[in-house]
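Engineer: sequence unavailable; structure follows:
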């Protein structure tokens, strides 16, 4: 499984990378949304993990860019990973095109549960 994590915090990326390695997944990293969008242009991903609050373009704007594509990449499953606990943040993320939302700090069971729901819905391939 190829996963892209778009996250400005290097420690958060490292923690998630370690979790995904346990499951046999490979993870590419982008430290901002602009770089993440370029990486999506260049490679196919099974899942994109997207932070919301980053310098420059925010995660919701990046999600709208992905969903506006006219190719198959427009349907890549996106899991928002956020520290934002506003009451309506999950609904806003889903309304903007996210498939799942998990809160930071990322717990392995929450991450794998979200990936499992995507697999069950046919929106992602199975982990090795």
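Structural biologist: Nice, I can see it. Keep in mind it's a predicted model, so treat the numbers as computed, not measured.
Engineer: use CA for all of it now, contacts and neighbours both
Structural biologist: OK.
Engineer: which residue is most remote from the mean position of this protein?
Structural biologist: Within the chain, residue 87 marks the point farthest from the mean C-alpha position, 20.2 Å out by Cα atoms, centre = their mean.
Engineer: quick check: that residue vs residue 33, distance?
Structural biologist: Spatial separation of residue 87 from residue 33 under the definition Cα to Cα, to the nearest Å is 24 Å.
Engineer: got the contact list for the closest residue to residue 54 other than its chain neighbours?
Structural biologist: Ranked by Cα to Cα, 6 or more residues apart in numbering and with sequence neighbours excluded, the top spatial neighbour of residue 54 is residue 8, at 5.9 Å. Contacts for residue 8 (Cα atoms under 8 Å, 6 or more residues apart in numbering) come out as 30, 31, 32, 51, 54, 55.
Engineer: quick one: the fifth one from residue 32, how far?
Structural biologist: To tie it back to what came earlier, the one meant is residue 54. Distance of residue 54 to residue 32, computed by Cα to Cα: 6 Å.
Engineer: please compare the first structure with the one that follows:
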């Protein structure tokens, strides 16, 4: 499994990379949304983990750009990883194209549960 984590904080990227390595997943890293969008263009991923608050383009805008694509990558599962605990953050993310939201600090169980849901959902869409 190939995962792209778009996150400006190197420590957050390292923690999640260590968690994913336990499950044998490969994680590519992008330190900002623009780099993440370029990587999606050039490489193949099974899941995208997206921070919301980054310098330059924010994660919500990046998710909208992914969903606007006219190829299969428009349907890539996107899990928002955020420290934002606002009352409507989950709803806002889902309305803007995210598939799931998990909170920082990232707990391994929350990460794997969200990824499992995305894999099942994506497999059902592909089979339909």
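Structural biologist: Perfect, thanks for sending it. This is a predicted model, so every value here is computed, not measured.
Engineer: list the contacts of the nearest residue to residue 64 of the first structure once chain neighbours are set aside.
Structural biologist: Spatial nearest neighbour of residue 64 of the first structure, chain neighbours left out: residue 96 (6.3 Å); criterion: Cα to Cα, 6+ apart. By Cα under 8 Å, 6+ apart, the residues touching residue 96 of the first structure are 60, 63, 64.
Engineer: my guess is residue 7 of the second structure contacts residue 16, does it?
Structural biologist: No: judged on Cα atoms under 8 Å, residue 7 of the second structure makes no contact with residue 16 at a distance of 10.3 Å.
Engineer: which one of the two has more residues nearby?
Structural biologist: For residue 7 of the second structure versus residue 16, the count of surrounding residues by other Cα atoms under 10 Å is larger for residue 7: 25 against 18.
Engineer: from residue 120 of the second structure, how far out is the more buried one?
Structural biologist: Counting by Cα to Cα, the separation of residue 7 of the second structure from residue 120 of the second structure is 25 Å.
Engineer: residues contacting the spatially closest residue to residue 83 of the first structure that is not a sequence neighbour?
Structural biologist: Closest residue in space to residue 83 of the first structure, ignoring its immediate chain neighbours: residue 104 at 4.8 Å, by Cα to Cα, 6+ apart. Residues touching residue 104 of the first structure, when contacts are defined by Cα under 8 Å, 6+ apart, comprise 81, 82, 83.
Engineer: quick check, nearest of those residues to residue 69 of the first structure?
Structural biologist: Using Cα to Cα, residue 81 is the member of these that lies nearest residue 69 of the first structure, at 21.7 Å.
Engineer: how about the secondary structure of the residue lying closest to residue 17 of the first structure once chain neighbours are set aside?
Structural biologist: Leaving aside its chain neighbours, residue 17 of the first structure sits nearest to residue 27 (6.3 Å; criterion: Cα to Cα, 6+ apart). At residue 27 of the first structure, secondary structure determined by DSSP: H, G, I helix; E, B strand; the rest coil is strand.
Engineer: same thing with residue 50 of the first structure?
Structural biologist: Assigned with three-state DSSP, residue 50 of the first structure falls in the strand class.
Engineer: ok, the residue farthest from the centre of the first structure to residue 123 of the first structure distance?
Structural biologist: Taking Cα to Cα as the measure, residue 87 of the first structure and residue 123 of the first structure are separated by 26 Å.
Engineer: residue 34 of the first structure now?
Structural biologist: Residue 34 of the first structure sits 24 Å away from residue 123 of the first structure, going by Cα to Cα.
Engineer: which one of these two is surrounded by more residues?
Structural biologist: For residue 34 of the first structure and residue 123, the more surrounded residue by other Cα under 10 Å is residue 123, and the numbers stand at 18 against 15.
Engineer: quick check: closest non-adjacent residue to the more buried one.
Structural biologist: With Cα to Cα, 6+ apart as the measure, residue 77 is the residue that lies nearest to residue 123 of the first structure, at 6.0 Å, once sequence neighbours are left out.
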